[in-house]
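J.: Let me see the structure of the following:
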Amino acid sequence: MQFKQETGLVLEGKIALVTGGTKGIGKAIAQRLRISGATVVVTARRKPEETDEGVHFIAADLSDVVAVDPLVTSVKEQFGGLDILINNLGANTAPAGGFSALSDKDWDNVLQVNLLAAVRLDRAFLPGMIEAGGGVIIHVSSTSGMFPLWDTTMAYSAAKAALNAYSKSLATEVAPKGVRVVTVSPGLNKTGAMSSFLEGLATSAGISTEEMTQNLLQRVGGVPLGRMADPAETAEVVNFLVSPAASYLTGTNVAVDGGNFPVV
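T.: Model prediction:
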């Protein structure tokens, strides 16, 4: 999906880090921020075969606590610090099947990736933002954090719910110091990870991926817009939230779900 891009470089001079920034939503966010003029750094466990022009890559496995300090040091040495931190890293890595299928290791892995990686990076970069008098942190959560499915997303949903609560409390703490913190909760996005997730569920259920996709859409109450999001659509929302146009937004959770979430 292509958008008519704004000609104004509203993020010119800003330094942004996007975790999990080489695929899916993270890659789309990195591309969009670069178009808006930001200097963009992305991190993931492995360098992709191709990187977008103007996007800087630093390898880091943020599920491992020891990987955080080298990443932070590298960013500070190369770029001086951050103006924008996009905690996009996330994955539903736990097996399906409900409580009895989840080991302590499964729970720990999900919490490390979906909650604690963001907590550690916030703790590392917030002092610099506060000293500079401003900054923006985005936590990419999921509508799963408000709509758990016991048999497929139990641990993932619990971790994202924790991220939502943490993000809200952090926003309240640092708002007087000039730093905005906003949560973005995507619904179903048409990414490679989502395709793999659906294929795995379909194989387990003995049905086609198309049937499983429809089953999932029905299970979460349907999507009024009738389709999954393109990651570029989610990236547009993030681009707005980190821009000066969103200067009065903090502490909120923005659902980008095509009308799916069935509450007021």
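
J.: alpha carbons only for contacts and neighbour counts from here, please
T.: Fine.

J.: in which helix or strand would I find Ala94?
T.: Secondary structure from DSSP states H and E places Ala94 outside every helix and strand.

J.: okay, now it: neighbour count?
T.: 21 (other C-alpha atoms under 10 Å).

J.: Centre of the chain to stretch 254-264, how far?
T.: Between the centre of stretch 254-264 and the centre of its chain there are 17 Å (C-alpha atoms, centre = their mean, to the nearest Å).

J.: ah, wrong one, I meant stretch 181-197
T.: That offset, for stretch 181-197, works out to 8 Å (C-alpha atoms, centre = their mean).

J.: got it, and stretch 225-243?
T.: Centre-to-centre, stretch 225-243 and its host chain are 12 Å apart (C-alpha atoms, centre = their mean).

J.: what does it contact?
T.: 1-2, 10-11, 24-26, 28-29, 32-33, 36, 84, 136-138, 182, 184, 186-191, 246-247, 249, 256-259 (C-alpha atoms under 8 Å, 6 or more residues apart in numbering).

J.: Could you also give me the structure for this next sequence, so I can compare it with the first?
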Amino acid sequence: MPMNLEFSGKRILVTAGTKGVGKAVVGLFSELGAKILTTARVQPSETRADVFVAADLTTVEGCATVAEAVQRHFGGVDIVVHVVGGSTAPGGGFAALGEEEWQHELNLNLLPAVRLDRALLPGMLAQGAGAIIHVTSIQRELPLPQSTTGYAAAKAALSTYSKSLSKEVSPQGVRVVRVAPGWIETEASVALAERLALQAGTDYEGGKKIIMDSLGGIPLGRPSTPLEVANLIVFLASSQASAITGTEYVIDGGTVPTV
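T.: Model (predicted):
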């Protein structure tokens, strides 16, 4: 049976859609005929989205701006893909994380999804259909205590929130699915590998090995690409995945060592 990944006329919000996975998701949806609104703090020189909204999603005001833009431009939404996330917390374990660092991790990795879902879900429920994809992380079950405790805890909260939300809204036609990537070779991770390589006196491949070793190894032997993660997200948002809700799909090259 051929795959039908047609999104013609579908109204889609993709957060953090100008770089990395978000940019790849926007590109795929665009190729498949969707109407896309995306957002980031800074407007890119070019985007394949139909509408771009500059907003800081770590704030209540930024989320409200995006939700209002969705209603104004599209009159509602059919699919929401929450990609926004990351961490700028310092290394040094729990002692390095003060109130400001903890609040920032929650404001970036949990609350944008909560706020935008709260604003957009009533319309999705009224139409009796929709899909929400939350991008979590394998860090929720494989935290690195020296550097990702706050990020991992926020992503764990996002995963639990997503599961609860799916149980509430799936009976009314709105699916909620999680995608948990491992290490992805984005612009930021390339810069990190290059920095580690310079510090260790090695090349880029050596820098990548340092990162893979810190994760306990990646059986596949390499990180995922943004496009590989985007392919999974787009499939899960499609009608081909219409019976999938409430679960989490890991795409990590085998990094998580347990069942």
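
J.: picking up where we left off before, filter the contacts of stretch 225-243 of structure 1 to the buried ones?
T.: Taking 16 or more other C-alpha atoms under 10 Å as the criterion, what is buried in those is 10-11, 24-26, 28-29, 32-33, 36, 84, 136-138, 182, 184, 186-191, 256-258.

J.: So which of these are in helices?
T.: Gly24, Ile25, Gly26, Ala28, Ile29, Arg32, Leu33 (DSSP state H).

J.: Looking at the residues you listed, which is nearest Leu62 of structure 1?
T.: Set against Leu62 of structure 1, the nearest of these by C-alpha to C-alpha is Gly26 (14.4 Å).

J.: For the closest one, which non-adjacent residue is closest in space?
T.: Using C-alpha to C-alpha, 6 or more residues apart in numbering and skipping residues adjacent in sequence, the residue nearest Gly26 of structure 1 is Gly20, 5.6 Å away.

J.: Give me the distance from the strand ranked longest in structure 2 to the chain's centre.
T.: Longest strand in structure 2, counting residues (DSSP state E): strand 174-181. Strand 174-181 of structure 2 sits 9 Å away from the centroid of its parent chain (C-alpha atoms, centre = their mean).

J.: what comes into contact with that strand?
T.: With C-alpha under 8 Å, 6+ apart, strand 174-181 of structure 2 has contacts from 124-125, 128-138, 159, 162-163, 165-166, 169-170, 229, 232-233, 236, 242, 244-252.

J.: Kindly name the residues of structure 1 that line up with that strand.
T.: On structure 1, the counterpart of strand 174-181 of structure 2 by TM-score structural alignment is residues 179-186.

J.: Mean deviation, the matching stretch versus structure 2?
T.: In this overlay with structure 2, the average offset of stretch 179-186 of structure 1 from its partner residues is 0.4 Å by mean C-alpha distance after the TM-score superposition for structure 1.

J.: In contact with the counterpart of Phe99 of structure 1 in structure 2, which residues are there?
T.: Counting by TM-score structural alignment, Phe99 of structure 1 corresponds to Phe94 in structure 2. When contacts are counted by C-alpha under 8 Å, 6+ apart, Phe94 of structure 2 touches Pro145, Gln146, Thr149.

J.: Kindly indicate which of those residues lies nearest Leu116 of structure 2.
T.: Thr149 (24.7 Å).

J.: how near is the closest residue to the closest one other than its chain neighbours to Gly150 of structure 2?
T.: Leaving out its chain neighbours, the residue that sits closest to Thr149 of structure 2 by C-alpha to C-alpha, 6+ apart is Pro143, at 6.1 Å. Applying C-alpha to C-alpha, to the nearest Å, one obtains 9 Å for the distance of Pro143 of structure 2 from Gly150 of structure 2.

J.: The two: who's more crowded?
T.: Shown here are Pro143 of structure 2 and Gly150; by other C-alpha under 10 Å, Gly150 has more neighbours (26 against 18).

J.: hmm, back to that, aligned against structure 2, show me the partner of the residue nearest to Gly26 of structure 1.
T.: Match for Gly20 of structure 1 (TM-score structural alignment): Ala16.

J.: Check Val256 of structure 1 too.
T.: Using TM-score structural alignment as the criterion, Val256 of structure 1 maps onto Ile251 of structure 2.

J.: Excluding chain neighbours, what is closest to that match?
T.: Pro181 (4.8 Å).

J.: Now do the contacts for the closest residue to Ala101 of structure 1 other than its chain neighbours.
T.: Distances taken as C-alpha to C-alpha, 6+ apart place Pro95 nearest to Ala101 of structure 1, at 6.6 Å, with adjacent residues excluded. For Pro95 of structure 1, the contact set (C-alpha under 8 Å, 6+ apart) comprises Ala101, Leu102, Asp106, Thr152.

J.: If anything else comes up later, I'll come back, but that's it for now.
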